[in-house]
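Enquirer: next input, structure requested:
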Amino acid sequence: MNGVEVARRAITGITGREPAEVRPVGGGDTAAAFAVRFADGSSAFAKWAPEKMPGAIDAEAASLEWLAEPGVAAVPAVHGHDSSWLVTEFVPSTRPTETAAAGLGAALARLHASGAEAFGAAPPGGPADAWIGLAPMRNEPTADWPHFYARHRIEPYLRSAVERGAIDRDGAAVISRVCDELDDLAGPAEPPARLHGDLWSGNVRWGERAWLIDPAAHGGHRETDLAMLQLFGCPQLDHVLTAYQEVSPLADGWRERVGLHQLFPLLVHAVLFGGGFGAQAVAAARSALAAR
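Expert: Next comes the predicted model:
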């Protein structure tokens, strides 16, 4: 049985509707993905996660539902899922506009302000052991952000990056120093924000408004989402940040803390892809220490 037929059967089982068309599309590095059309002309999107990623579909479904719950950000509706397949609303993509970017900034500000139970809290119904891309990610409620960020977002990936040779001993010492000094580096204390959690520019779909897709949601620091959005370049970024600030101004010094918050996704990339990401992570750690 080919992949399209497997997808067709899974979609039918989950939605109770027989697709008229199932077409493979790009789905990132974590899954097989399919555009779906039903006989009535409506559409959907389906993705599959392999057995080597247990809990990935449950985590994403819970993330999407949690981000959608406040009604402030555009998030694809979840039509249904099982342990291997997720079926959601299909979101087409067009060119980004200033209006959509400003809307994204305002929506993110309100989404973050919707809050979370704790730093490191998983979405309601979501597993503690989740994923960011192909890397496992632990969501563990923690009393304060510096402790959470060091223990669950820096240290596990630093260990793996060192084991894989992506970061040498000297670089690891710099990053460990960041963990030791996070109380001084973190800036003013803030309540836990409701984060998308993997907000690089590829997880924003542009249309009349901007949609948030492929989340790794959890309770965290709002500057982490914004720093990740800046990491690989985001269209109309200035309009996103300006609109965010108009709704919910960021604490003084936030620009100097961008490297601190980019340290987590850079370490994830160092673990997954090696190359220059280890060096970039060390550079981000040095910038965080220098910005104090």
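
Enquirer: could you use CA atoms for every contact and neighbour count after this?
Expert: Will do.

Enquirer: what's the burial count for residue 272?
Expert: 18 (other CA atoms under 10 Å).

Enquirer: over to residue 1?
Expert: 5.

Enquirer: chain center to stretch 83-96, what's the gap?
Expert: In terms of CA atoms, centre = their mean, to the nearest Å, the centre of stretch 83-96 is found 15 Å from the chain centre.

Enquirer: buried residues, that stretch. List them.
Expert: 84-91, 96 (16 or more other CA atoms under 10 Å).

Enquirer: of those residues, which belong to strands?
Expert: 85-88 (DSSP state E).

Enquirer: about what we covered before: now distance to residue 170 too, for the buried residues of stretch 83-96, in JSON lines please.
Expert: Below are those laid out as JSON lines (distance: CA to CA, whole Å):
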{"residue": "84", "distance to residue 170": "41"}
{"residue": "85", "distance to residue 170": "43"}
{"residue": "86", "distance to residue 170": "42"}
{"residue": "87", "distance to residue 170": "45"}
{"residue": "88", "distance to residue 170": "45"}
{"residue": "89", "distance to residue 170": "47"}
{"residue": "90", "distance to residue 170": "46"}
{"residue": "91", "distance to residue 170": "45"}
{"residue": "96", "distance to residue 170": "41"}
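
Enquirer: look up how far residue 160 lies from the residue positioned nearest the centre of the chain.
Expert: Compute the mean C-alpha point of the chain, and by CA atoms, centre = their mean the closest residue is residue 198, 1.5 Å away. Residue 198 sits 19 Å away from residue 160, going by CA to CA, to the nearest Å.

Enquirer: Three-state assignment for residue 235, please.
Expert: Three-state call for residue 235 (DSSP: H, G, I helix; E, B strand; the rest coil): coil.

Enquirer: what's the closest non-adjacent residue to it?
Expert: Once flanking residues are discounted, residue 235 sits nearest to residue 96: 6.7 Å by CA to CA, 6 or more residues apart in numbering.

Enquirer: how about this one, so we can line them up?
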Amino acid sequence: MVSGQQSEGPAAAAARLSGFEAVPQGRSGTLSEVVLTKGDRRVDAVVKRGHAPGATRAEAAGLRWLAEADAVRIPRVHGADDTWLVLDRVSESTPSHAEEFGRNLARLHSAGAPAFGAPPPGGLTDAWIGTAPMRNSPGESWPEWYAEHRVLPYVRIASDLLDPAVFERACARIPSMAGPPEPPARLHGDLWSGNVLWDSDGAVLIDPAAHGGHRETDLAMLHLFGCPHLERIVAAYDEVAPLADGYRERIALHQLFPLLVHTVLFGRSYAGQATAAARSLG
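Expert: This next block holds a predicted model:
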């Protein structure tokens, strides 16, 4: 880290990382709005301060990887280091273009990943989903990888709130419940409704925990936390990349991951939901 970066303000960080002049416009928590200018160019931008060293650099790598698919719209990254991230600001509007989002999400997933658990190029093995740890360790078989890296680590962290035996039994059932094998998809990785912003042109994805995974995990997050026009989104997705038979019966399986993450982050209120999802697997 360059000396003094920890104490600099968001506008100064935005100017340093983007090469533009930066004028502050307002601040809320870890997010600050700035206007970037260079000659006749003007960009409304957001400056984000990371919760841990490297978190913003990892998020920038995920945003760029998702953007490379040229599918769902992703805010442009103007610069990032281990403390700060500068990206386009989304001017939010009424949710619209739901079918377009569904089709584009299918294309994003179809862009693929080298392996289950593969981090984005330039991303980190030890990364985060929100402020919870998330290890990007590649694996070849999704059922085993999902149990080892997306279920059991969070059960261990929250073992005071959970009965590990319930989740161990659920993990033993994953191979028989996973459906037909699928190639690794390019996942957003934290696709709850708050990370799907809508402007006048449709959906824009922010705050990824991007990695290679099963495409149904992203869709399960949308089902878990709600999303405007969800049935229209899924129907349009299915037209472009048909979902395997039994997709809806597997939603609880894929929701184990976000429910356990939320148990780690927010405690007992999610522990019961995670346990119910695990028990529903038999």
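
Enquirer: can you pull the contacts of the equivalent of the residue nearest to the centre of the first structure over in the second structure?
Expert: In the second structure, the residue matched to residue 198 of the first structure (TM-score structural alignment) is residue 190. Contacts for residue 190 of the second structure (CA atoms under 8 Å, 6 or more residues apart in numbering) come out as 129-130, 207-210, 218, 221, 258.

Enquirer: inside strands: which ones of these?
Expert: Going by DSSP E, the strands hold residue 129 from the contacts of residue 190 of the second structure.

Enquirer: and stretch 275-282 of the second structure, what's buried?
Expert: In stretch 275-282 of the second structure, the ones that count as buried by 16+ other CA under 10 Å are 275, 277-278, 281.

Enquirer: which two of these have the greatest separation?
Expert: 275 and 281 (10.2 Å; CA to CA).

Enquirer: identify the contacts common to the two.
Expert: Joint contacts of residue 275 of the second structure and residue 281 (CA under 8 Å, 6+ apart) do not exist.

Enquirer: quick revisit: just name the closest of the buried residues of stretch 275-282 of the second structure to residue 246 of the second structure, please.
Expert: residue 281 (13.4 Å).

Enquirer: check which helix or strand covers the closest one.
Expert: Under DSSP states H and E, no helix or strand contains residue 281 of the second structure.

Enquirer: gap between it and residue 148 of the second structure?
Expert: From residue 281 of the second structure to residue 148 of the second structure the distance is 17 Å (CA to CA).

Enquirer: strands of the stretch 101-250 of the first structure, start to end?
Expert: 129-132, 135-138, 193-195, 204-206, 210-212, 218-220 (DSSP state E, counting those that start in this stretch).

Enquirer: packing partners of the first one?
Expert: For strand 129-132 of the first structure, the helices and strands in contact under the criterion 3 or more CA pairs under 8 Å, 6 or more residues apart in numbering; DSSP states H and E are helix 56-68, strand 135-138.

Enquirer: so which of those is the most packed in?
Expert: helix 56-68 (a mean of 24; mean count of other CA atoms under 10 Å).

Enquirer: mind checking the end-to-end distance for stretch 241-252 of the second structure?
Expert: Per CA to CA, stretch 241-252 of the second structure runs 21 Å from first to last residue.

Enquirer: where in the first structure does it fall?
Expert: With TM-score structural alignment as the criterion, stretch 241-252 of the second structure aligns to 248-259.

Enquirer: and the matching stretch, which residues are buried?
Expert: Applying 16+ other CA under 10 Å to stretch 248-259 of the first structure flags 248, 254, 256-259 as buried.

Enquirer: go on, stretch 43-58 of the second structure?
Expert: 44-50, 54-58.

Enquirer: one more: stretch 135-150 of the first structure?
Expert: For stretch 135-150 of the first structure, by 16+ other CA under 10 Å, it's 136-142, 144-150.

Enquirer: and the two most separated of those residues?
Expert: For these, and using CA to CA, no pair is farther apart than 136 and 144, which are 21.7 Å apart.

Enquirer: quick one: the helices in the first structure, in order.
Expert: For the first structure, the helices defined by DSSP state H occupy 3-15, 56-68, 98-113, 145-148, 155-163, 169-180, 182-185, 222-231, 237-247, 258-273, 277-290.

Enquirer: could you dump those helices into JSON lines with distance to residue 123 of the first structure added?
Expert: Formatted as JSON lines, those follow (distance: least, CA to CA, whole Å):
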{"stretch": "helix 3-15", "distance to residue 123 of the first structure": "22"}
{"stretch": "helix 56-68", "distance to residue 123 of the first structure": "6"}
{"stretch": "helix 98-113", "distance to residue 123 of the first structure": "13"}
{"stretch": "helix 145-148", "distance to residue 123 of the first structure": "16"}
{"stretch": "helix 155-163", "distance to residue 123 of the first structure": "21"}
{"stretch": "helix 169-180", "distance to residue 123 of the first structure": "25"}
{"stretch": "helix 182-185", "distance to residue 123 of the first structure": "25"}
{"stretch": "helix 222-231", "distance to residue 123 of the first structure": "16"}
{"stretch": "helix 237-247", "distance to residue 123 of the first structure": "23"}
{"stretch": "helix 258-273", "distance to residue 123 of the first structure": "20"}
{"stretch": "helix 277-290", "distance to residue 123 of the first structure": "28"}
